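Asks: Sequence and predicted model, in that order:
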Amino acid sequence: MTSRMSRGEFIALIAMMFATIAFSIDSMLPALPEIGAQLSPTDLNKAQLILTSFVLGMGIGTFFTGPISDALGRKPVIYAGASLYIVASVIAWASSSLEVLLAARVLQGLGAAGPRIVAMAIIRDLYSGREMARIVSIAMMIFTLVPAIAPMLGAGVIALFGWRSIFVSFILFATIILIWMTVRLPESLAAENRRPFRLPLIIAAVKEMFLHPTVRLSIFVQTLCLGTLFTMLTMVQPIYDVIHDRADSFPFWFGFVALISGSASLLNAAIVIRVGMRRIVTWALGSQAVITLAVILLNSSALTPEGSFALFVFWQTTVFFLAGVTLGNLNAIAMEPMGHIAGMAASVIGAVSTVLAAAIAAPVGLLFDGSIAPLAIAILTMCVFGFVLMLHMGRIEDRLLA
């Protein structure tokens, strides 16, 4: 590995693979009003499904990419996924109805699952334990730059060439990843360590994962953490537009929030080896539950428009910060006992948590009624449940150590 690619370059490439997801979601946010007005003028809220349809496809594709990469190797799966992503982007660019666009977004998600999940399996091939969590945190820190600039890039592309040209930028992004990986990244899974793609082996692996209490709990908690993130992403643009009348400045505020919350991954990388993954996740969920409850109470008081907007920006920052200090740790907690089936484990973890999180975010997003109440109640509920589950995980670990 080191003879072909330095550790820094490896982290940068992995971060770019992770960023395929963020770029595919966040750059679409400024386009939602225009797409809704053009393709769904009678129900503008349906434009939000452009986000959750992508997430749904990604979750479904996630289940297959891991075990296929265990059988064929990591790089062929990334090639196939990126190619499907490019084809789907062409279909989305040419779509004439919301239904065709949503179908293309599902296909895009299926393709994006390749780089996303296989990148995690590649890390597990080369690292383990808290060092793996550190690598993931650093990659996530770089990855956060994409959400910071994606809405601004999307707004700029829309202003110059229209919303359809965003899908051309997706094609260019995927092509860069393919070329970079082809030239610089060796195959990380040796042929003798590959597992045949057989249904009995897949069933056995899934059963092994869900019978392991720590893995099972980490998957459920990751679902809730992703649910808070996806729900916020689904509703954030309408909140800026409808409630605060700041649609024009939304990309800049979103980028500002993403940059600040990106420090979460840096903080996690600095403290995870000393504090531990489980404690960080538990503290983060408990803190977010308290903050969200305070937001609900303060928002019901007589705040000025400026005060209400400042409160929402602060809350949005903490929700993004929560993702930065939980998702990498939860992945590492779940993957640690599953090194012998890393690809399958990455797939099951990603598929279950992503599909269930999308199932939470989609209906909550459609409940938008001109207030933050549906969003705040949903996030508070998910954080409380996640906090309780993490406390239960701690009790299980204490019993095992006793």
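Replies: Received the coordinates, thanks.

Asks: make it CA atoms for all contacts and neighbour counts henceforth
Replies: Fine.

Asks: I figured Ile260 hits Gln316, correct?
Replies: No - the pair Ile260 / Gln316 is not scored as a contact, 10.7 Å apart, by CA atoms under 8 Å.

Asks: neighbour-wise, which of the two wins?
Replies: Gln316 (21 against 15; other CA atoms under 10 Å).

Asks: Show me which residues of the one helix or strand that one maps to are buried.
Replies: Assessed by DSSP states H and E, Gln316 sits inside helix 305-335. The neighbour-count check on helix 305-335 (16 or more other CA atoms under 10 Å) flags 308-309, 311-313, 315-335 as buried.

Asks: Check which element follows it along the chain.
Replies: helix 342-366.

Asks: Could you give me the buried positions within that next one?
Replies: Result for helix 342-366 [16+ other CA under 10 Å]: buried residues 342-362, 364-366.

Asks: And stretch 188-203, by the same measure?
Replies: Quick answer for stretch 188-203 (16+ other CA under 10 Å): 188-189, 194-195, 202.

Asks: got it, and stretch 291-307?
Replies: So stretch 291-307, judged by 16+ other CA under 10 Å, has buried residues 291-293, 295, 299.

Asks: Between the two ends of that stretch, how far is it?
Replies: 16 Å (CA to CA, to the nearest Å).

Asks: likewise stretch 18-35?
Replies: Termini of stretch 18-35 sit 26 Å apart (CA to CA).

Asks: same deal with stretch 176-196?
Replies: 30 Å.

Asks: How far away from the center of its chain is that stretch?
Replies: 23 Å (CA atoms, centre = their mean, to the nearest Å).

Asks: adding another structure so you can compare the two:
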Amino acid sequence: MTNGAPDRPARTVPGFTEFVAMVASLMAMTALAIDAMLPALPAIGEALDVAADNDRQLVIGALLIGFGLAQIVHGPLSDRFGRRPLLVGGLGLYAASSVVAAFAQSFELLLAARFCQGIAVAATRVLAISIVRDLYVGRKMAQVMSFAMMVFMAVPVLAPLFGEIILAFASWRWIFWMFAAIGIGVGLWIGWRLPETLSPEDRLPLTPARIGRGWRHTVTERKSLGYMLASAMLSGALFGFINSIQQVMYDTFDRPDMLVPAFAMIAGTMSAASLLNSRIVLRLGTRLVSHSALLAFIGFAAAGAVMAYTGNKSLWVFLILLSANMGAFGLCGANFGAMAMEEMGAIAGTASSVQGAVGVLVGAVIGGSIGQMYDGTTLPLSLGFLVCGSLALVSVLATERGRLFNEDELANEPARV
């Protein structure tokens, strides 16, 4: 790891474990801002006079829209000015918007603050991936991202529990105070310990022509486009789950007490899948692992759709199939991201921003549609998973010219540390 700011004294470089923890923390900011809110949605709706139950999903949707749109901006800025300034600034905005949300007296102001939170966490997502891509490529990048995802997946296990604990003793507004404190803490940690990873000679001019070339290359290079779209489809399934799960637990199964355990079960499966991926991806390759997992995702989704269509209302069968689906998702995510970035090293910030924006915005639209189709059953969610998985497979097949499980082209390229 290099320090890209010669006008500053050299900083202590984090070790591998601390570096992975930093990346995981940055990636976890989004999940924390979403998942900790789920138990609070009924209380927010009651406090701010939200009439329709499905409208409460806008607390999630507003953040996702800001998250998706802002990534387009953060990437080119980071390619010009470096990763650290935008990263620290994004964490500051995360804390500030959390404070505004804590004081909000109207649903509209709360949604505006959530939109700003989305802008803030977009910086953490784009820059986390850009920093990893500054240092690693190919299977090694997939391994680093898998370790980060393993730690990151602990957040969906704990975040709803944090929300439940806060609601047991205080108002939902204190969840936002928790967000503010975490944003400040992570910002101080990053500001003190993480050096600049983008060397001065690698910085790119901030001109419309250069940005346009970067966007065009990102959306026309075969692997970047194909795996970006595949990731977007799977993100649609994930966001559909996030939008629907509170109502599914509360209304479909009449088990509000199971929301936190269900999240723990599902996120635990995803975390285990990420750990497994970190152990096997260097040996088996990103394509063999992720393509096999995608086929499994489609199979589990089909089973869930059949279960819902035939009227099977077993909570445990639903949770087992959903956990299996999300475990397969965990084996796809880091690998799809690494393959999408294989040819993007020279424009890592811009490419990460475009890929992230497309993934989040397309995923948010799909996930929002799945959530709005909630009809008191699990059928819309199950069919959404099946359609998203099938479209992801179409994208992968088009990218790989009809052949699955091909060996990685950059499998043996060394880490750039």
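Replies: Nice, I can see it. Predicted, not measured: the structure shown is a model, and the values here were computed from it.

Asks: one step back: let me know the closest of the buried residues of stretch 291-307 of the first structure to Phe230 of the first structure.
Replies: Closest approach between those and Phe230 of the first structure, by CA to CA: Thr292, at 15.9 Å.

Asks: The closest one -> the second structure?
Replies: Counting by TM-score structural alignment, Thr292 of the first structure lines up with Ala301 in the second structure.

Asks: Can you classify its match by secondary structure?
Replies: Secondary structure state of Ala301 of the second structure, per DSSP: H, G, I helix; E, B strand; the rest coil, is helix.

Asks: can you check Glu187 of the first structure too?
Replies: Glu187 of the first structure ends up coil, using three-state DSSP.

Asks: and if you look at Pro30 of the first structure?
Replies: helix.

Asks: Check whether Ala112 of the second structure really touches Leu64, as I assumed.
Replies: No - assessed by CA under 8 Å, Ala112 of the second structure is found out of contact with Leu64, at 11.9 Å.

Asks: and those two? which has more neighbours close in?
Replies: Set Ala112 of the second structure next to Leu64 and count neighbours by other CA under 10 Å: Leu64 wins out with 28 against 19.

Asks: on average, how far is the helix or strand where Asp70 of the first structure lies from the matching bit in the second structure?
Replies: Taking DSSP H and E as the criterion, Asp70 of the first structure maps to helix 49-72. Mean deviation of helix 49-72 of the first structure relative to the second structure after superposition (mean CA distance after the TM-score superposition for the first structure): 0.9 Å.

Asks: Okay, angle between the following helix or strand past that helix and helix 342-366 too, please.
Replies: Using DSSP H and E, the helix or strand that follows helix 49-72 of the first structure in sequence is helix 74-94. Helix 74-94 of the first structure and helix 342-366 are oriented at 20 degrees to each other (axes from the mean of the first three to the mean of the last three CA atoms, to 10 degrees).

Asks: And for helix 74-94 of the first structure, what's in contact with it?
Replies: Helix 74-94 of the first structure is contacted by residues 65, 68-69, 100-101, 104-105, 107-115, 118, 121-122, 164-165, 167-168, 170-171, 174-175, 178, 187-189 when judged by CA atoms under 8 Å, 6 or more residues apart in numbering.

Asks: again with stretch 113-126 of the second structure
Replies: 26-27, 29-30, 59-60, 62-71, 74-75, 86-87, 90-94, 97-98, 100-101, 349, 352-353, 356.

Asks: Kindly recompute the last result at 7 Å.
Replies: 26-27, 29-30, 59, 62-68, 70-71, 74-75, 86-87, 90-91, 93-94, 97, 100-101, 349, 352-353, 356 (CA atoms under 7 Å, 6 or more residues apart in numbering).

Asks: what's it aligned against in the first structure?
Replies: The aligned range for stretch 113-126 of the second structure is 104-117, by TM-score structural alignment.

Asks: Likewise for stretch 23-42 of the second structure?
Replies: Going by TM-score structural alignment, stretch 23-42 of the second structure sits over residues 14-33 in the first structure.

Asks: corresponding residue for Leu233 of the first structure in the second structure?
Replies: Per TM-score structural alignment, Leu233 of the first structure is aligned with Ile242.

Asks: helix or strand for its match, which one?
Replies: Going by DSSP H and E, Ile242 of the second structure is in helix 222-247.

Asks: Thr17 of the second structure - how many residues pack around it?
Replies: 11.

Asks: Leu26 of the second structure versus that one, what's the distance?
Replies: Applying CA to CA to Thr17 of the second structure and Leu26 of the second structure gives a distance of 14 Å.

Asks: Same question for Glu343 of the second structure.
Replies: 24 Å.
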